[in-house]
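Undergrad: next come a sequence and a model predicted from it.
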Amino acid sequence: MKTPRTQTSDSGLRGEYEGAADDYVVGQDWHAYTPEMHDRWRRLHARQTKLVERHACASFREGLARLDCGQGIPRFEDANALLGSATGWRLVAVPGFIPDDTFFDHLAHRRFPVTRWLREEHELDYLVEPDVFHDFFGHVPMLLDPAIADFLELYGRAGKRAMAMGALEMLARIYWYTIEFGLVREHGGLKVFGAGIISSAGETVYAVTDAQVLRLPFDPVRVMRTAYMIDKFQKTYFVLDDLPQLIDGLVGLDFGPIYRTWRDVPPLPAGECLPDENPIPFSGARA
């Protein structure tokens, strides 16, 4: 693998797509990572681990410890041995962003796409596109939790119907506000489980300690109606009572009528609290 600065021809995003399979899977090419890249990973891992110890949920902390990936960019094949025996998932390397239908198909078959390139030195604090650190450090520990593992498969299966009904954006908000930017109640406080938060030093602290942030109880319909921020910290976070609530709140939910009712209605702005809603009071972060 060359240093992955090649851009796609149509999106302008990074990733070397030449030679990828029809499902966008490529080889990780672990031996192509340079000593500088491994050092960058170690520094990112060390910095985020300090925040994880205080702000991440127990499942994330336990999963990260089991992966034991602090010494350098991990080999996906090593993680697959652990994931396969624990929850039946495996990682597949991809060049970067992949089409929605392909992403859903991977998830539906318990394959989690992980970008293979690593951010550069000047991007340590902020990165718009997901890289191997975001995907692996942020997502893979939670794949060891049975509730998250089952939810992601169900989410992948739901993608086809959402696309057919023109409601992909609504379904995508479920993923965004949970798997990427989700919070969960734990031991009387709020903890992080979303990868978009937990792979960002700034947002990890902001999401659970900023008194001005709007934090709402998890409600799947409200989530599907809420716009989100792509290039800045979120203005709204949704809070689960526990991780199994992800499945309990969605299994049996009839998405068809929800899509038909709300797909053509402009989403609620991020950070907007409705008159009948009761935001979760800020009581300070708890260790």
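TA: Arrived safely. None of the values given here were measured: they were computed from a predicted structure.

Undergrad: every contact and neighbour count from this point should use C-alpha atoms.
TA: Fine.

Undergrad: can you give me the strands in the stretch 101-250 of the chain?
TA: Shown for the stretch 101-250 of the chain, the strands assigned by DSSP state E, counting those that start in this stretch span residues 111-115, 183-186, 189-192, 214-217, 236-240.

Undergrad: what comes into contact with stretch 234-252?
TA: The contact list for stretch 234-252, computed with C-alpha atoms under 8 Å, 6 or more residues apart in numbering, reads 147-148, 150-151, 177-178, 181-186, 190, 207, 213-220, 223, 228-229, 270-272.

Undergrad: now, of those residues, which are buried?
TA: 147-148, 150-151, 177-178, 181-186, 190, 207, 213-220, 223, 228, 270-271 (16 or more other C-alpha atoms under 10 Å).

Undergrad: which helix runs longest in this structure?
TA: Counting residues, the longest helix found in the chain (DSSP state H) is helix 35-55.

Undergrad: following element in sequence after that helix, please.
TA: Next helix or strand after helix 35-55 toward the C-terminus (DSSP states H and E): helix 58-67.

Undergrad: what's whichever helix or strand comes after that following helix packed up against?
TA: Once helix 58-67 ends, the next helix or strand along the chain (criterion: DSSP H and E) is helix 76-86. Other elements packing on helix 76-86 under the criterion 3 or more C-alpha pairs under 8 Å, 6 or more residues apart in numbering; DSSP states H and E are strand 90-94.

Undergrad: between the strand it packs on and strand 111-115, what angle do the directions make?
TA: Relative orientation of strand 90-94 and strand 111-115, computed by axes from the mean of the first three to the mean of the last three C-alpha atoms, to 10 degrees: 40 degrees.

Undergrad: check it against this one:
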Amino acid sequence: MMSNFNDFNNPQVKKLPEHLKQFIVEQNYEHYTPVDQAVWRFVMRQNYHFLKDIAYYPYIPGLEAAGLSIEKIPDLQEMNDALKKIGWGAVTVDGFIPPAAFMEYQSCRVLVIAADIRQLHHIEYTPAPDIIHESAGHAPIIADPDYHQYLSYFGSIGAKAMYSSKDFELYEAIRELSILKEMPDPDPQTLKRAEKRVLFCQKNLGDPSEMALLSRLHWWTVEYGLIGTLENPKIYGAGLLSSIGESKSCMDPSVKKHWYTADAVNFPFDITKPQPQLFVTPNFQNLTKVLEDFADTMAFRRGGSESILKAIECKNTCTAVYSSGLQISGVFSDLRMDKNNELLFIKTVGGSALSFEGKQLEGHGKQVHTMGFSSPVGRLKNFGKALEDANENELEKLGIICGNTAELNFIGGLSLKGIVSSILKRNSRIIMISFTDCTLKDEQGNVYFEPSWGVYDMAVGEKIVSVYSGAADKDAFEEIAPKARSATFHPEYTEHQKRYHDLFRQVRLCRETQNEFERLKDIWTELKQDFREDWLCAIEILEILEQRNIFSDMGRDIRIYLELKASNEPELNKLIQNGFYLISKTHKESAL
């Protein structure tokens, strides 16, 4: 967690709950090298020229509304100043963060942006999240009211999604692989092992969890979504908008286009390959409708035994909500059902907490319930309504009076005997009754609680109406979401690399100050002599020469050098040709 939390004077960032702050890292703008700035500019100029006609939103106004420019990597403060005008904020994080945390940021209307930028050798595509994908892909469309409404609503649904322990193993594996692939020279054996681990996790997920299914809806909309008609769709998905290659190839008829419906949840995705099909929504309101239909199938809306079983499989903190409003947060370990699968009893292990309306009840944190929490669910025998709705007279008839020994027999077969020590109400409903000298057992005589264990706090509620991931009061629970073990790679630069960076700095200075163009001759000589692997700095010099119509002999020399490089190194051919195209477009525009 950041020691001095910077809220960028942005209301959305300011309101972030404590448990989300652990993922925030400093942007450290000064760490971006001149090469990083050149990578940003090259990709963004491509984006503008190639995408302005196929992107859904007006590209430049979209960038400006998010505090972005084509010329330089965005500064987080500038982004926050712009985004707060539309009720959003932005923070930087270290690569992939857990899906549940990512969703919660989205629900708080805060964009999560990977602080790092792709290396030059991954300029076209990076397997790791980077500032180009996150800010240039997601941020420019944020100004659309229907879209940002969908994004924050998706986050609020996703933050409650149940995930399995296997989901987290897959997240860890993908994060580790993406970090390795972003390294300049990863060990081939380590890379192979990491790839195998991702494949193994993908193949052994079992039935997809709510989070896995929601991730598909997120992928086919927020990352790879199209909008409009099947014949002539426009791109709004950030994954497409930050990959020039795929944004062009996705329009090919070989990539099937389907209308976006709830059926999209049946299409898994592979982050390492181009997508074989994409989904088109007629409008953004349709996205919310599909999401709403899916949310109706989720545990936080359904409750009951099926949802508690999902919580047990999660193996992480979840919350079950009784019909009385009482919330139980902890790691669920057991349940009891009748022959109709109706819940009779639930149990957690380890530190557990009780809350109401998202606020932890005093004296009921996990420091008190250190060994877990368990309680019956359901109605009492011979009592015509739910216990939470009983009035004072009815409680007296049932013998539930403070200081009195009460015997409660549940329809499911559990029976409780103990001295009533307190009755807790909220909003005129009973949510908990505490007992001393208490025994809870079933019809077979199995003991669930005995007097020597201390005070028994019995949750009151006819049903479990909702179950969701995470704690009810996350900050009081001091919930630390599962955090990745792997840290992203940050290169140490050699003196040779630093010299290369400095050449980019000098070229930028010439371009921005519009003078000292003679200096470009020395830079070009140095590039030819000591940096034969370069192509991007040469492109930047050529751009200035052709735009200013100066040093035509040197310009010809650079063109020949780049054309030779493109033919000798096929992996650079497309990038260099794109560079030539950008120069010609810029040249024409400046001549107009």
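TA: Perfect, thanks for sending it. Note that the structure is a prediction, hence the values are computed from the model and not measured.

Undergrad: start to end distance for stretch 54-74 of structure 1?
TA: Stretch 54-74 of structure 1 has an end-to-end distance of 24 Å (C-alpha to C-alpha, to the nearest Å).

Undergrad: buried residues of that stretch, list them for me.
TA: Counting neighbours by 16+ other C-alpha under 10 Å, stretch 54-74 of structure 1 gives 54-61, 63-64, 67, 69-70, 72-74 as buried.

Undergrad: of these, closest to residue 131 of structure 1?
TA: residue 73 (11.5 Å; C-alpha to C-alpha).

Undergrad: alignment lookup: that closest one to structure 2.
TA: Correspondence of residue 73 of structure 1 to structure 2, assessed by TM-score structural alignment: residue 73.

Undergrad: quick one: that match from residue 171 of structure 2, how far?
TA: 28 Å.

Undergrad: for residue 541 of structure 2, give its distance to residue 343 of structure 2.
TA: 71 Å.

Undergrad: got it, and residue 297 of structure 2?
TA: 18 Å.

Undergrad: residue 156 of structure 2 touches residue 104, doesn't it?
TA: Yes: between residue 156 of structure 2 and residue 104 there is a contact under C-alpha atoms under 8 Å: 6.4 Å.

Undergrad: ok so, going back, residue 297 and residue 343 of structure 2: who's more crowded?
TA: residue 343 (23 against 11; other C-alpha atoms under 10 Å).

Undergrad: which residue packs closest to the more buried one, ignoring adjacent ones?
TA: What sits nearest to residue 343 of structure 2 in space, not counting adjacent residues and going by C-alpha to C-alpha, 6 or more residues apart in numbering, is residue 337, at 4.6 Å.

Undergrad: OK, contacts around the one you found?
TA: By C-alpha under 8 Å, 6+ apart, the neighbours of residue 337 of structure 2 are 305, 343, 344, 345.

Undergrad: could you dump these to a markdown table with distance to residue 11 of structure 2?
TA: Below are these laid out as a markdown table (distance: C-alpha to C-alpha, whole Å):
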| residue | distance to residue 11 of structure 2 |
| --- | --- |
| 305 | 40 |
| 343 | 42 |
| 344 | 44 |
| 345 | 43 |
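
Undergrad: which among those gets closest to residue 355 of structure 2?
TA: residue 345 (18.4 Å).

Undergrad: distance of the closest one relative to residue 121 of structure 2?
TA: 57 Å.

Undergrad: higher neighbour count, the two?
TA: More crowded of residue 345 of structure 2 and residue 121, by other C-alpha under 10 Å: residue 345, with 19 against 13.

Undergrad: could you measure from the residue positioned nearest the centre of structure 1 over to residue 173 of structure 1?
TA: With distances taken as C-alpha atoms, centre = their mean, residue 180 lies nearest the centre of structure 1, 3.2 Å away. With distances taken as C-alpha to C-alpha, residue 180 of structure 1 is found 10 Å from residue 173 of structure 1.
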